[in-house]
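Everything below, folded, please.
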Amino acid sequence: MAKYYSKWEKALGRWRALRLSLVNRQIHPKAEIICSHLYGTDKIAIGERSWLYYCRVRVSSHSKYIHIGARTKVECNAFLNAHKGYITIGSRCFVGPNVIIQGFGGVEIGNHVMIAGNTFISSSNHIFEGVPADEFLDREEGAKVVIHDDVWIGSNVTITAGVEIGPRCVIGAGSVVTRSIPAGSVAVGAPAKVVKSIPL
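Got it, this is the predicted structure:
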């Protein structure tokens, strides 16, 4: 752990989690929140021994919640934004640097999921057809993204709204996932296609 942050930062992170846990019982006092920005702490849950390192977690007043399980790591510059919806991340997960997760239509991530750096997960689309240009940014529709247990997502992957990735899948680096991926699959490419099966 020392390679990530100093003893002082570690102690400060533990103290901050303990202080927040006194106000919000959904934040475990043994979590570590190190130099991270949390907006809407009353709607955020963080499990035991999870640590957030120089990242942002945002739940606005019109959003639902963000729940992070136990022993999950969220790396530097990651941005979890509930954006009128919700995000759930299971236990023993890894969210790499610069990962963006947008929860407008809901994002559900299981246990033991690894998400490498610079990945973008979006649960919404803008409505373009038949919409005046000045209204385009305001017209948005959500579709839930589900990532099941034991999934490994490579770096620079984009996962679009409405996608479901089955258990024990691998998504190759740089892939664009526009359709659901069945359990036990290796998928690569843009758009991502299944190239191999993994024994379940």
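
Could you use CA atoms for every contact and neighbour count after this?
Fine.

Tell me the secondary structure at the residue positioned nearest the centre of the chain.
Taking Cα atoms, centre = their mean, the centroid of the chain lies closest to residue 101, which sits 4.6 Å from it. Secondary structure state of residue 101, per DSSP: H, G, I helix; E, B strand; the rest coil, is strand.

Please give the structure of this sequence too, so both can be compared:
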Amino acid sequence: MKLIRAGISTIHRVTEGYKSRWRNLYYKVRGVNLNGYVWMRKIEIPRNFEDIEIESPCAIDRGVILLCSGEPLPHPKIYIGANTYINRNTFLDAILSLTIGKNCAVGPNCYITDHDHGHDSQLPPLNQPMLAKPTQIGNCVWLGANVTVLKGVTIGDRTIVGAGSVVTHELPADAVAVGVPARVLKYRN
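Below you'll find the model as predicted:
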């Protein structure tokens, strides 16, 4: 019985490996800049493939959405550094510049963006102009489950953001931040 389970497990891993390699090929042909092999489960990139750059090795889990909108720019709108893991059902939404550094861990169900809509009371929400500022997540950052990172935020290297937090302003390096809005609770060193 143990041998049968081991065989099934091996078949599953090999099958998932082939699917990941197929997704790499598909997205490279569509224009995504994959710098080497990226372990990729079933993800969604609806459009603007050429606006995305992902370093290798990197892992992107099931249900992740990488959405770039607007006119093409001379730089990637979404950049993901090497050795970073983007967990399930995370949504990266960019129109200007959203950067995630190397060796980061992004928990499940996170939302990270570089823009929002204006606040003109005379216009309906969907007619508001888009307001964008670069969002930057440093190296070795850990975002817990269900974290939201809003436009214009910079998160310093080695910072930890607790589950369910909403990051509305800059967080320094080596901080542990939690809450809505996220506030520095302590420093790691």
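
Mind checking the TM-score on these two?
Aligned and superposed, the two chains score 0.84 in TM-score terms (TM-score structural alignment, normalised by the length of structure 2); 175 aligned residues with a Cα RMSD of 2.2 Å.

Map the residue nearest to the centre of structure 1 across to structure 2 for me.
Under the alignment (TM-score structural alignment), residue 101 of structure 1 pairs with residue 92 of structure 2.

Its match contacts residue 67, correct?
Yes - under the criterion of Cα atoms under 8 Å, residue 92 of structure 2 is in contact with residue 67, at a separation of 6.1 Å.

any idea what residue 173 of structure 2 aligns with in structure 1?
Superposed on structure 1 with TM-score structural alignment, residue 173 of structure 2 falls opposite residue 183.

In contact with its match, which residues?
With contacts defined as Cα atoms under 8 Å, 6 or more residues apart in numbering, residue 183 of structure 1 is in contact with 165, 166, 167, 168, 169, 200.

For the first one, list the residues it contacts.
Each residue near residue 165 of structure 1 by Cα under 8 Å, 6+ apart is listed here: 146, 147, 148, 151, 180, 181, 182, 183.

Cross those against strands and list the overlap.
Within the contacts of residue 165 of structure 1, membership in strands is found for 146, 147, as judged by DSSP state E.

Dump the contacts of residue 165 of structure 1 to JSON lines, plus distance to residue 53 of structure 1.
JSON lines is the format used below for those (distance: Cα to Cα, whole Å):
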{"residue": "146", "distance to residue 53 of structure 1": "24"}
{"residue": "147", "distance to residue 53 of structure 1": "23"}
{"residue": "148", "distance to residue 53 of structure 1": "24"}
{"residue": "151", "distance to residue 53 of structure 1": "22"}
{"residue": "180", "distance to residue 53 of structure 1": "31"}
{"residue": "181", "distance to residue 53 of structure 1": "30"}
{"residue": "182", "distance to residue 53 of structure 1": "32"}
{"residue": "183", "distance to residue 53 of structure 1": "31"}
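
Mind picking the two most distant members of the contacts of residue 165 of structure 1?
151 and 180 (13.3 Å; Cα to Cα).

Could you name every residue contacting both of these two?
Shared contacts of residue 151 of structure 1 and residue 180, counting by Cα under 8 Å, 6+ apart, come down to 165, 166.

In terms of neighbours, single out the busier of these two.
The neighbour comparison of residue 151 of structure 1 against residue 180 (other Cα atoms under 10 Å) goes to residue 151, with 26 against 18.

what residue of structure 2 matches up with that one?
In structure 2, the residue matched to residue 151 of structure 1 (TM-score structural alignment) is residue 141.

first vs last residue of stretch 142-162 of structure 1, how far apart are they?
Start-to-end span of stretch 142-162 of structure 1 (Cα to Cα, to the nearest Å) is 8 Å.

if I look at the counterpart of residue 105 of structure 2 in structure 1, how far off is residue 132 of structure 1?
Taking TM-score structural alignment as the criterion, the aligned counterpart of residue 105 of structure 2 in structure 1 is residue 114. Here the criterion is Cα to Cα. By it, residue 114 of structure 1 lies 40 Å from residue 132 of structure 1.

Neighbour count: the two, which is higher?
Under the criterion of other Cα under 10 Å, the comparison of residue 114 of structure 1 against residue 132 puts residue 114 first, with 20 against 10.

I'd guessed the more buried one sits against residue 148; true?
No - in terms of Cα under 8 Å, residue 114 of structure 1 does not count as a neighbour of residue 148; the distance is 11.1 Å.

Wait, residue 70 of structure 2 touches residue 97, no?
No - the pair formed by residue 70 of structure 2 and residue 97 falls short of the contact definition of Cα under 8 Å, at 11.7 Å.
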